[in-house]
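when you get a sec, could you give me coordinates for this:
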Amino acid sequence: MFHREGQKIILFSFCLVGISVILAHFFIDISWLKLTIQLIALVVMITILQFFRNPKRITVKNFNEILSPVDGKVVVIEEVFEKEFFKEKRKQVSIFMSPINVHVTRYPASGSITFSKYHPGKFLVAWHPKSSEENERTTVVIKTPKFGEILYRQIAGAMARRIVNYAEKGESVQQGDDAGFIKFGSRVDLFLPLDCQINVKLNQKVKGADTCIATFVDPNEKEEITY
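As a prediction, this is how the structure comes out:
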């Protein structure tokens, strides 16, 4: 299964590869050169197909959990001051996606979209500390039943030149559903409440719509445990 954002480029690539293989077969007499061209064309086609793959994920929706919005590796876990929307301290969890990861973005929680904004910007490498504020990016805020408002940010990397965001202000969304796509290596930042429990570690590999990033902590239960 392939993502809809890749349909045009897959069709174009298929035609281009097909033409290359046919031309090489009929117009190149040198066997090793003909085989090399055909193999390169095949590798290019396979690479494009694997990049736009969209594996089906069955999500068990849970209001008490924030799931990973993407496949990748956790590169940041820290308390930061979120400047754009909350203007207060939040727990940030950042996930880096390499070109070989699935690049579908999925909603990390169920709720309603209260903010969705695109920002043009630079194309610094996705792990650069300033990429969250200076790179091309989209910011989406979901109002959830348990966590209140949470924010996720799609960030373009040095190779990513297009971010697709489906979130629209006012709509209701379901945890695990398709929220967009980022073409080539990139990053997604999550900004969560300070009182939630983070369940992942640095350098841990996570799976979109499957890995639990954070869980809700009931203030009353926490107070009972404390005393």
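
C-alpha only now, for contacts and for neighbours.
Noted.

all helices for this structure, in order.
Along the chain, counting by DSSP state H, helices occupy 7-27, 31-51, 131-134, 219-226.

out of the ones you listed, nearest to Lys205?
helix 31-51 (17.8 Å; Cα to Cα).

which strands and helices sit next to the closest one?
With contacts defined as 3 or more Cα pairs under 8 Å, 6 or more residues apart in numbering; DSSP states H and E, helix 31-51 has these neighbours: helix 7-27.

got the contact list for the helix it packs on?
Where contact means Cα atoms under 8 Å, 6 or more residues apart in numbering, the residues beyond helix 7-27 that reach it are Lys34, Ile37, Gln38, Ala41, Leu42, Met45, Ile48, Leu49.

this one as well, want them side by side:
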Amino acid sequence: MALLKFHKEGATIILVSCAISVGIVLLADKFIVDLWLQKTVQIAVLLFLIIILQFFRNPNRTLVVNNNHIIAPVDGKVVVIEEVYESEYFKDNRVQVSIFMSPINVHVTRFPVSGKVKFSKYHPGKFLVAWHPKASEENERTTIVIENKVFGEILYRQIAGALAKRIVNYAKEGMDVVQGEDAGFIKFGSRVDIFLPLGTKVDVKLQQKAVGNRTIIATKA
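Modelled structure (predicted):
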């Protein structure tokens, strides 16, 4: 059985949550006389800790790099597949594929392709619900562009949701990155948009469950 791993971005929160949980459980055992209330408090605290632990889990998903594939950078549900005008970097039409992550999904972001990081920018912003049509332009977000030798330039955007209060992005301009490696983390609910060249063969469907480092989002036509 594989050892459960946690993402490094959760280290502080996990340690603090564990300490607080243990403290509350011990204090409840000592100071709450009513047995039913005591156990209710202790179970609630343990459930809270389990939620924190599952949120920061980091499953080991190695893959064989394939430059003819664009893989899902995150776990979640495919909520958008459409041709749109990308106004920040390309300033032309692209195929947008968006994956929405609920708080129970794995929130590790992985590089969807290998290549060189050509653009990486953080934008402060709002915290609209991640499925809101304006979330891609108005929410806190990061925009990353990777130049891949097969697909050309691929843009992906990490978008904070109503619960997400911090986006972590490891991509820096000029970096050479490898498909499937750790690209960052979005804390507590969010969305990732991927912008593909027109004519790219999209291999997912709306409402499909995507699995990071497993699901093929698109292939070279």
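
tell me the most buried of the helices of the first structure?
Ranked by mean neighbour count under mean count of other Cα atoms under 10 Å, these are led by helix 131-134, which reaches a mean of 19.

mean shift of that one relative to the second structure?
Superposing on the second structure places helix 131-134 of the first structure at an average distance of 0.4 Å from its equivalents, by mean Cα distance after the TM-score superposition for the first structure.

and the contacts of that helix?
Helix 131-134 of the first structure is contacted from outside by Gly121, Lys122, Phe123, Leu124, Val125, Arg153, Ile155, Gly157, Asp189, using Cα under 8 Å, 6+ apart.

and of those, the nearest to Ser110 of the first structure?
Nearest to Ser110 of the first structure among these is Arg153, at 16.3 Å by Cα to Cα.

ranges for the strands of the second structure?
69-71, 76-86, 92-101, 108-110, 115-123, 141-148, 152-160, 166-169, 176-177, 182-187, 190-196, 201-202, 209-210, 216-219 (DSSP state E).

export those to a markdown table and tack on distance to Lys30 of the second structure and mean neighbour count?
A markdown table is the format used below for those (distance: least, Cα to Cα, whole Å; neighbours: other Cα atoms under 10 Å):
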| stretch | distance to Lys30 of the second structure | mean neighbour count |
| --- | --- | --- |
| strand 69-71 | 51 | 25 |
| strand 76-86 | 42 | 18 |
| strand 92-101 | 40 | 22 |
| strand 108-110 | 39 | 24 |
| strand 115-123 | 48 | 18 |
| strand 141-148 | 46 | 23 |
| strand 152-160 | 41 | 24 |
| strand 166-169 | 37 | 18 |
| strand 176-177 | 53 | 18 |
| strand 182-187 | 34 | 21 |
| strand 190-196 | 40 | 26 |
| strand 201-202 | 59 | 16 |
| strand 209-210 | 46 | 19 |
| strand 216-219 | 53 | 19 |
